[in-house]
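> Turn this into a model:
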Amino acid sequence: MDITAKRRSRRDWIVDTCLFLSAAGLALLTSGERLLITMPQPAWLFGLDHIIAALGCASLWVRRRWPVELALVLIALSTFSEFVAGAMLMALFTVAVHRPPRVSLLVFALSLVAGVVFVIVRPEPGVPALFMWLFGTTIQSAVTGWGLFIRHRRELVLSLRDRAARAEVEAHLRAEQAQLRTREAIAREMHDVLGHRLSLLSVHAGALQYRPDAPAEDIARAAKVIRESAHQALQDLREVIGVLRAPVGELPQPTFADVQQLVAESGQAGMRVDLHDETGGAVPDGVGRTTYRIVQEALTNARRHAAGADVLVSVTGSPAEGLTVEVANGERDAPPGHDGTRPGQGLAGLAERVALAGGRLDHGPTASGGWRLTAWLPWPHDDHAE
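The predicted model follows:
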């Protein structure tokens, strides 16, 4: 702990003043007692003691800069000066507070040795030397122990502060990760929703482009579908962006019952789609929402890459077997890439969605030149709603 890196605060001034006054008061008290009992011999030692005590007390003002050095000097002086004992005790306290326990205990041991030297050099008439040494040892032990306690308490407070700061940083990182996951979920949702709507727009716009001589009724019908699909795409976009504002769980989500409407919309757009629903029971909301996204992505890809092909959507399952979703389309009868779209990351995102639901996803070409996408989802028995 660096005690010289910062300027002395008001609290530091108060503490230093109190320690100085305590050391000076103890020196004066000892001097008064010495006048009432036996004066030291030779007589000049009494005056020298006062000078040493004054210098020792004054040196406490630099105890923060050189705590160990000052303590060693005062310990050496305490081997023959009794009035410097107060300043020496304050130096022991400073070392215990500001230096590691190993250093503090070493300095404390030297002070005990100095006590032995003092009782030998300046024995007190009528008082056993062992008693005097034990008395001084008790006081020195109490002061050093108090300083070690304060140091430990300060380290504990700093440790708690550091732990709180780390916890705050970790909480901030967790919040950022949660935001990132939310953004990824929003991006996936926007791909699923808008990809379906925009593919409908692309189909009808492509039909108008390749058949500019179509009857006026067909053109009007296609324009109506384009307008309605564009309006619905805007509505879907508003709902998806609403995730950023609405609390979790408040945004309306598709369910298994909406799969039939999804297939109907694709049929209105000119696709030949058949739906076979052979589910044995009410499909849970979570599984139904994933099923909807699977069918939505599969129909979107079929419109993009196999325009004009027949599409079969099959949903089978039960609580005991799980739910199987299969979307298969035949060989396309329109030119590849007629709508100008390029393959995206829809299947990768769909595989991640299915994996998060605990299911499996398989897809690939068929022997007849078409494409099949198959997914299996677990059917929780207690998952009635999310």
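
> When you work out contacts or count neighbours from here on, use the C-alpha atoms and nothing else.
Will do.

> quick one, what contacts the closest residue in space to Val327 that isn't next to it in sequence?
Distances taken as CA to CA, 6 or more residues apart in numbering place Val313 nearest to Val327, at 4.6 Å, with adjacent residues excluded. Counting by CA atoms under 8 Å, 6 or more residues apart in numbering, Val313 touches 273-276, 295, 325-328.

> from the residues you listed, which ones fall inside helices?
Val295 (DSSP state H).

> quick one: buried residues of stretch 220-228?
Residues of stretch 220-228 classed as buried by neighbour count (16 or more other CA atoms under 10 Å): 222-223, 225-226.

> Outside of it itself, list whatever touches it.
Here stretch 220-228 makes contact (CA under 8 Å, 6+ apart) with 200-201, 204-205, 208, 269.

> For the chain, which segments count as strands?
272-279, 310-318, 322-329, 360-365, 371-377 (DSSP state E).

> Which secondary structure elements does the third one sit against?
Applying 3 or more CA pairs under 8 Å, 6 or more residues apart in numbering; DSSP states H and E, one finds that strand 322-329 makes contact with helix 285-305, strand 310-318, strand 371-377.

> any chance of those in TSV, with distance to Leu356 too?
As requested, the helices and strands packed on strand 322-329 are arranged in TSV below (distance: least, CA to CA, whole Å):
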stretch	distance to Leu356
helix 285-305	10
strand 310-318	19
strand 371-377	10
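
> Check those for me and report the most buried one.
Greatest average neighbour count among the helices and strands packed on strand 322-329 goes to helix 285-305 (a mean of 23), per mean count of other CA atoms under 10 Å.

> now the other sequence, so there's something to compare against:
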Amino acid sequence: MKLSHFDYELPDELIAQSPAARREDARLLVHRLSSPDRAQHATVADLPQLLEPGDLIVVNDTRVRRARLAARRTSGGRVECLLVERLGDLVAGGAVGSRSLWSALCRPASRLKVGERLVVESGVADTPVAQLVAIEREQRADGGPGPHWTLELLDADGEVPRDDEALVERIGDVPLPPYVERAQGPDDEDARRYQTVYADRLGAVAAPTAGLHLSDALLARLAGRGIERASVTLHVGPGTFRPVDVEDLGDHPMHSERYDVPGATRDAIERTRAAGGRVVAVGTTVVRTLVAARDASGLPRIGSGATDLFIHPAAPERAGLDVVDGLLTNFHLPRSTLLMLVAALVGTERTLALYREAVEQRYRFYSFGDGMLILP
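Predicted coordinates for the structure are as follows:
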């Protein structure tokens, strides 16, 4: 399968720069696989009527870390660091010998030097609030420098922080996607709206955006209609924004992300299936998790793991999509792995036809945009 099969034209003004006033006010393009030539136009608020009692929605309960740090070199140059993943555990209370080490993307990465100390400053009078020490640069398989650095996080006094996660949440900015433009940087409202209402387990650097449409009130209405909810965790990494840049999809190096499937979620899926209900994934991250964890019975294995599955229409992993019956998702970037996953479920030509219809109907695209519901 070729990369060029996943192109579509999108006017810049349809890239949403802010979310709908209320989460469930987002528009919803409904596509039923049993009626491939028709689409229904609704809103996310209609979801309880679009689903049936006995259905199960599965959400991703990852929590987005305020992982973007603005730092200054001793030379005065500016460096932006995105703390992608914590490496090892810091013992609470700053135990002797503990270190707060992180895998990070830094910009510009090429100018950093091993051992260099960066000062993280707040926006108020450039007050130092933390320090970052460049430990080593990741090496690619071919021996060249990779994009990631290992950084050590220290407090403003150069000491091991007593609670490094709390420090990052206090000094960092929410890592909005690159296509969401903020001249003054993200604000508190961005931090609230770029987080699902059920976010629980800290570790993502990007939101599972389909879940941004679900409010507490809407979840209560779904429950009142007899639609159950279960959770998985997949910590979304920066690779979710990485475009595919090779023409042959089989040559694309897929990023890896960590996931966890609780026993209660496997039980809920098994119970729903036995009763004839449908399993509807809220977001491509949930699909990726359930397919990666799927066992021979068609149910997800309980426990944690990491997945680098690249699910596209020609991938053998496409067979595992029977673990879900439906999908609530956003409108994704051209040539993205997320668009290709949707195409694996719907079909490439039909997916692009739906995207063209969404453009014609002036739907809003990407993370803060509108949604699409795929049902049997």
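
> Can you give me the TM-score here?
For these two chains in superposition, a TM-score of 0.21 is obtained (TM-score structural alignment, normalised by the length of the second structure); 128 aligned residues with a CA RMSD of 6.7 Å.

> on that earlier part again, quick one: closest of the strands of the first structure to Leu89 of the first structure.
strand 360-365 (75.8 Å; CA to CA).

> chain center to that closest one: distance?
From the chain centre to the centre of strand 360-365 of the first structure is a distance of 37 Å (CA atoms, centre = their mean, to the nearest Å).

> tilt between that strand and helix 285-305?
Strand 360-365 of the first structure and helix 285-305 are oriented at 10 degrees to each other (axes from the mean of the first three to the mean of the last three CA atoms, to 10 degrees).

> Are any of the contacts of Val313 of the first structure buried, and if so which?
Using 16+ other CA under 10 Å as the burial test, the contacts of Val313 of the first structure include 273-274, 295, 325-328 as buried.

> In the host helix or strand of Arg266 of the second structure, which residues are buried?
Assigned by DSSP states H and E, Arg266 of the second structure falls within helix 263-274. In terms of neighbour count (16+ other CA under 10 Å), helix 263-274 of the second structure has its buried residues at 265-266, 268-270, 272-273.

> circling back to that earlier point, tell me the one of the buried residues of stretch 220-228 of the first structure nearest Ala71 of the first structure?
Ile226 (90.6 Å).

> Tell me where the first structure has helices.
10-36, 44-59, 67-77, 85-98, 101-121, 129-210, 216-241, 258-268, 285-305, 346-356.

> could you dump those to JSON lines with distance to Pro365 of the first structure?
Listed next are the helices of the first structure as JSON lines, based on distance: least, CA to CA, whole Å:
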{"stretch": "helix 10-36", "distance to Pro365 of the first structure": "80"}
{"stretch": "helix 44-59", "distance to Pro365 of the first structure": "91"}
{"stretch": "helix 67-77", "distance to Pro365 of the first structure": "82"}
{"stretch": "helix 85-98", "distance to Pro365 of the first structure": "75"}
{"stretch": "helix 101-121", "distance to Pro365 of the first structure": "74"}
{"stretch": "helix 129-210", "distance to Pro365 of the first structure": "21"}
{"stretch": "helix 216-241", "distance to Pro365 of the first structure": "30"}
{"stretch": "helix 258-268", "distance to Pro365 of the first structure": "22"}
{"stretch": "helix 285-305", "distance to Pro365 of the first structure": "12"}
{"stretch": "helix 346-356", "distance to Pro365 of the first structure": "14"}
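
> tell me the most buried of those?
Across these, the average number of neighbours (mean count of other CA under 10 Å) peaks for helix 85-98, which reaches a mean of 27.

> That one - contacts with which helices or strands?
helix 10-36, helix 44-59, helix 67-77, helix 101-121, helix 129-210.

> which outside residues touch it?
Counting by CA under 8 Å, 6+ apart, 1, 3, 19-20, 22-24, 26-27, 53, 56-57, 60, 63-64, 67-68, 70-71, 74-75, 78, 103-105, 107-108, 140, 143-151 sit against helix 85-98 of the first structure.

> So what's the residue count around the nearest residue to Ile269 of the second structure once chain neighbours are set aside?
Leaving aside its chain neighbours, Ile269 of the second structure sits nearest to Val279 (6.8 Å; criterion: CA to CA, 6+ apart). By the criterion of other CA atoms under 10 Å, Val279 of the second structure has 26 neighbours.
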